[in-house]
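>>> Provided below for reference: sequence and predicted model.
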Amino acid sequence: MNADVRWLNQVSWDDQGLVPVIAQDHASGDVLMFAWMNREALETTARTGEAVYWSRSRRKLWHKGEESGHIQKVHELRMDCDNDVILLRIEQVGGIACHTGRHSCFFQKYLAETGWETVEPVLKDPNLIYSKDGGKSHD
């Protein structure tokens, strides 16, 4: 058996062949996002050094940053004690991980007095990030 296959076999994949993944900024420790990977996504991530996820809504591989340019350079892959969660310690190119234009997808904080409140600013308008020309005609 190929050693490259054995490490993938150690992951406890769910019944859909997926594993949850947390992306964490390697320098600050900020949790940036949560996503899913299948075997091909995890193998591709390890091989290329850039985060590739499985999009459950689009039912296809998703190279983080393929549209926005905000790729994730992987510094370290870790697996939890139950082998059922992957942690990517990454460098977030451009500083924006969230499709809303924020640094992190975890920008809402629960406050007992008011409920969920947005506590992180939009760094770049998502309409500029995801326009065909990347917002260049708007600069």
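Okay, I see it.
>>> when you work out contacts or count neighbours from here on, use the C-alpha atoms and nothing else.
Noted.
>>> using the three-state scheme, assign the residue sitting furthest away from the middle of the chain.
The centre of the chain is farthest from one residue, residue 113, which by C-alpha atoms, centre = their mean lies 31.1 Å away. Secondary structure, DSSP: H, G, I helix; E, B strand; the rest coil: residue 113 is coil.
>>> how close does it get to residue 121?
Distance from residue 113 to residue 121, counting by C-alpha to C-alpha, to the nearest Å: 21 Å.
>>> ok, residue 50 next?
Counting by C-alpha to C-alpha, the gap from residue 50 to residue 121 is 26 Å.
>>> of the two, who's got more company?
Neighbour totals were compared for residue 50 and residue 121, and residue 50 leads with 20 against 12 (other C-alpha atoms under 10 Å).
>>> below is structure B, check it against A:
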Amino acid sequence: MHWLDNVAWNEDGLIPAIAQDAASGRVLMVAWMNREALQLTAARQTATYWSRSRNKLWHKGEESGHVQVVKEIRLDCDGDVVILQVEQQGGIACHTGRESCFYRVLAQEGDAPQWEIRDAVLKDPTHIYSKGSGHE
């Protein structure tokens, strides 16, 4: 059996992929992979995802230069989620110019919880993306 046959792909042929900083353990982002993206990621040791909005492969860092060098790939017990342990080039994983896509924290503000931004923008996204897409 081929190693990719052990993956429990969803009805769209995708699997969620969590990118985690290999050194700090911080979750940087969550994206999707199809069979080809996971195979390319394993072969090249750089993260490749499937863009659902653009319906095409997305090589992380192809536009921004913020490549994710893959140190390890793990499959969960159900076979339906992968975690990529990565070295994030440039220290920015998020299209907003932040280290992580998880930069908002739910904070109690009086009677109503509010999302509070906790991480600073490290680089203005308009200086990262040449096509003005603001997202890889």
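Received, thanks. Note that this is a predicted model, so its numbers are computed, not measured.
>>> sorry, back to before: list the contacts of the residue farthest from the centre of structure 1.
Residues near residue 113 of structure 1 by C-alpha atoms under 8 Å, 6 or more residues apart in numbering: none.
>>> quick check: the aligned residue for residue 95 of structure 2 in structure 1?
Structural alignment (TM-score structural alignment) places residue 95 of structure 2 against residue 99 in structure 1.
>>> show me the contacts for its match.
Counting by C-alpha under 8 Å, 6+ apart, residue 99 of structure 1 touches 105, 126.
>>> part of a strand, is it?
No - counting by three-state DSSP, residue 99 of structure 1 is not part of a strand but coil.
>>> what's in contact with stretch 122-136 of structure 1?
Against stretch 122-136 of structure 1 from outside (C-alpha under 8 Å, 6+ apart): 67, 68, 96, 99, 100, 101, 102, 103, 138.
>>> surely residue 37 of structure 2 meets residue 56?
No - look at residue 37 of structure 2 against residue 56 with C-alpha atoms under 8 Å: they stay out of range, at 9.7 Å.
>>> how far is stretch 93-103 of structure 2 from where the chain is centred?
Centre-to-centre, stretch 93-103 of structure 2 and its host chain are 10 Å apart (C-alpha atoms, centre = their mean, to the nearest Å).
>>> same thing with stretch 105-119 of structure 2?
The answer for stretch 105-119 of structure 2 is 24 Å, by C-alpha atoms, centre = their mean.
>>> helices of structure 1, start to end?
Using DSSP state H, the helices of structure 1 run over residues 3-9, 39-48, 126-129.
>>> mean deviation of the shortest one from structure 2?
Looking back up the chat, that one is helix 126-129 of structure 1. Compared with structure 2 after fitting, helix 126-129 of structure 1 deviates on average by 0.2 Å (mean C-alpha distance after the TM-score superposition for structure 1).
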